[in-house]
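Asks: Here is my input, please return the structure:
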Amino acid sequence: MSSPSVRGVDVDDDTRCEHYHTERDVVAFRFACCEDYFPCFRCHEAVTDHDAVPWPRARFDEPSVLCGVCGSELTVPAYLEADYRCPDCDAEFNPGCANHAELYFETNSRTDEA
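Replies: Below is the predicted model of the structure:
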């Protein structure tokens, strides 16, 4: 089974992009607006003509995070519980992605604001 395609700017085989390309930048996020994977929110902004819509809490049981090393698709809870490592291949994920979590999926703070 092949991995889903990842859209973005200068995306390599491990999902690193022009914006984030350290050894640990090997994860891509699926956006609800277009159902496509992107390495980062900046790539989504660069290659689409619509506003990004984070993955909704109601769909957290569906895969929406992609490991760029092995191609495993994770649900948001599995990604958050993995402690910045792929549970399938043990590749390290960038903990800095947590700084932009609300751009990739609905977070507690987003739902608590209502």
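Asks: Please count neighbours and contacts with C-alpha atoms only from this point.
Replies: Will do.
Asks: what about the helices in the chain?
Replies: Taking DSSP state H to define them, one finds helices in the chain at 41-47, 76-81, 101-104, 108-112.
Asks: export these to CSV and tack on mean neighbour count?
Replies: Listed next are these as CSV, based on neighbours: other Cα atoms under 10 Å:
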stretch, mean neighbour count
helix 41-47, 17
helix 76-81, 16
helix 101-104, 18
helix 108-112, 9
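Asks: From residue 27, how far off is residue 97?
Replies: Distance from residue 97 to residue 27, counting by Cα to Cα, to the nearest Å: 9 Å.
Asks: Looking at those two, which is more packed in?
Replies: For residue 97 and residue 27, the more surrounded residue by other Cα atoms under 10 Å is residue 27, and the numbers stand at 30 against 16.
Asks: I have a second one here; can you model it like the first so I can compare?
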Amino acid sequence: MRVFGVTVDDETRCVHYRTEVDVIAIKFACCGRYYPCHLCHAEDADHEAQTWPTDQWAEPAVLCGVCKGEMAVRDYLAATSCPGCGARFNERCAAHRHLYFG
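Replies: Next up is the predicted model:
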């Protein structure tokens, strides 16, 4: 799976968010491309970001940078770690939820 933006390692960390637990990329609803964060999308894409509407939360739209497994939006929002490999997710990402998920 290709991840766009300025990543700093192969676990999808980027120049904006690169702590040990910053290991997800989000497929943006507007373009179908994975980006590590909203800032990477804003810098790279030629369009404004659109959020995932709730009726599409069953779509696989979150990528674990550790195991490269995809998960549905609703599964990601209910998790604190990857269901595939157990990698912990950054709990502070909840502050940005409105930027990705409607």
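Asks: out of the helices of the first structure, which comes closest to residue 31 of the first structure?
Replies: The closest of the helices of the first structure to residue 31 of the first structure is helix 101-104. By Cα to Cα, the value is 6.7 Å.
Asks: compared with the second structure, how much does that closest one deviate?
Replies: Compared with the second structure after fitting, helix 101-104 of the first structure deviates on average by 0.6 Å (mean Cα distance after the TM-score superposition for the first structure).
Asks: quick one: which of the helices of the first structure is nearest residue 55 of the first structure?
Replies: Nearest to residue 55 of the first structure among those is helix 101-104; the distance by Cα to Cα comes to 6.1 Å.
Asks: starting at the chain centroid, how far to the closest one?
Replies: For helix 101-104 of the first structure, the separation from the chain centroid amounts to 9 Å (computed by Cα atoms, centre = their mean, to the nearest Å).
Asks: Can you give the contact residues for that helix?
Replies: Contacts to helix 101-104 of the first structure, defined as Cα atoms under 8 Å, 6 or more residues apart in numbering, come from residues 29-31, 41, 52-55, 107, 110.
Asks: so that helix matches what in the second structure?
Replies: Under TM-score structural alignment, helix 101-104 of the first structure corresponds to residues 97-100 of the second structure.
Asks: re the thing from before, could you dump the helices of the first structure to JSON lines with distance to residue 60 of the first structure?
Replies: Shown next, in JSON lines, are those (distance: least, Cα to Cα, whole Å):
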{"stretch": "helix 41-47", "distance to residue 60 of the first structure": "19"}
{"stretch": "helix 76-81", "distance to residue 60 of the first structure": "6"}
{"stretch": "helix 101-104", "distance to residue 60 of the first structure": "12"}
{"stretch": "helix 108-112", "distance to residue 60 of the first structure": "13"}
